[in-house]
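Participant: Attaching a predicted model along with its sequence, questions to come.
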Amino acid sequence: MTEAQWGLIVVTAIIIVFAAAMRSIGALRTGGTVTAIVVTIVVATSLFLTQ
């Protein structure tokens, strides 16, 4: 695994945790949180597989 792929994994995890934290304090609705997580995973997977 390359450094870029490790970076994608780390950044994806950070974004997911941040979205969940924003949801827990009421800054995001559930739909927005789910959308952010799904889009993050789709983009990260796409980039991961093309590295």
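Facilitator: Alright, I've got the coordinates.

Participant: C-alpha from now on. contacts and neighbour counts both.
Facilitator: Will do.

Participant: What distance do you get for the residue nearest to Arg29 when sequence neighbours are not counted to Ser46?
Facilitator: In space, and not counting its chain neighbours, Arg29 is closest to Arg23: 6.3 Å by CA to CA, 6 or more residues apart in numbering. According to CA to CA, to the nearest Å, Arg23 stands 25 Å off from Ser46.

Participant: Which one's more surrounded, the two?
Facilitator: For the pair Arg23 and Ser46, the greater number of neighbours falls to Arg23 (17 against 11), based on other CA atoms under 10 Å.

Participant: contacts for the host helix or strand of the more buried one?
Facilitator: Element membership of Arg23, judged by DSSP states H and E, is helix 3-24. Taking contacts as CA atoms under 8 Å, 6 or more residues apart in numbering, the residues outside helix 3-24 that touch it are 28-30, 33, 36-37, 40-41, 44, 47-48, 51.

Participant: putting a second one here so we can go through both:
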Amino acid sequence: MPLLRWLRDAHERWRERRLLEEMTDRDLRDMGITRHDALHEAAKPFWRD
């Protein structure tokens, strides 16, 4: 995978995980995700899928 693509994807994962932390319980419930699952995903390092 080219470096620029990997960097873009890693940044997107980081951004999405920060957004998960900020979502309300209602938003998460609408998505079918528990607070526990959201925090678990948000705790992953940006380089992990």
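Facilitator: Yes, it's here. This one's a predicted model, so the numbers in the text were calculated from it and none came from an experiment.

Participant: still on that earlier bit, could you tell me which of the contacts of helix 3-24 of the first structure count as buried?
Facilitator: For the contacts of helix 3-24 of the first structure, a burial check counting by 16 or more other CA atoms under 10 Å picks out 28, 33, 36-37, 40-41, 44, 48.

Participant: Give the buried residues for the helix holding Arg23 of the first structure.
Facilitator: Taking 16+ other CA under 10 Å as the basis for neighbour counts, the residues of helix 3-24 of the first structure that come out buried are 5, 8, 12, 16, 19-20, 23.

Participant: just stretch 24-41 of the second structure next, same as before
Facilitator: Of the residues in stretch 24-41 of the second structure, those buried (16+ other CA under 10 Å) are 28, 35, 38, 41.

Participant: and of these, the nearest to Pro2 of the second structure?
Facilitator: Proximity of the buried residues of stretch 24-41 of the second structure to Pro2 of the second structure, judged by CA to CA, is greatest for Glu41, which lies at 24.9 Å.

Participant: so who does the closest one touch?
Facilitator: Residues in contact with Glu41 of the second structure (CA under 8 Å, 6+ apart) are Arg17.

Participant: tell me the angle the helix or strand containing it makes with helix 3-22.
Facilitator: Using DSSP H and E, the secondary-structure element containing Glu41 of the second structure is helix 35-42. Going by axes from the mean of the first three to the mean of the last three CA atoms, to 10 degrees, helix 35-42 of the second structure is angled at 150 degrees with respect to helix 3-22.

Participant: I am finished for the moment; much appreciated.
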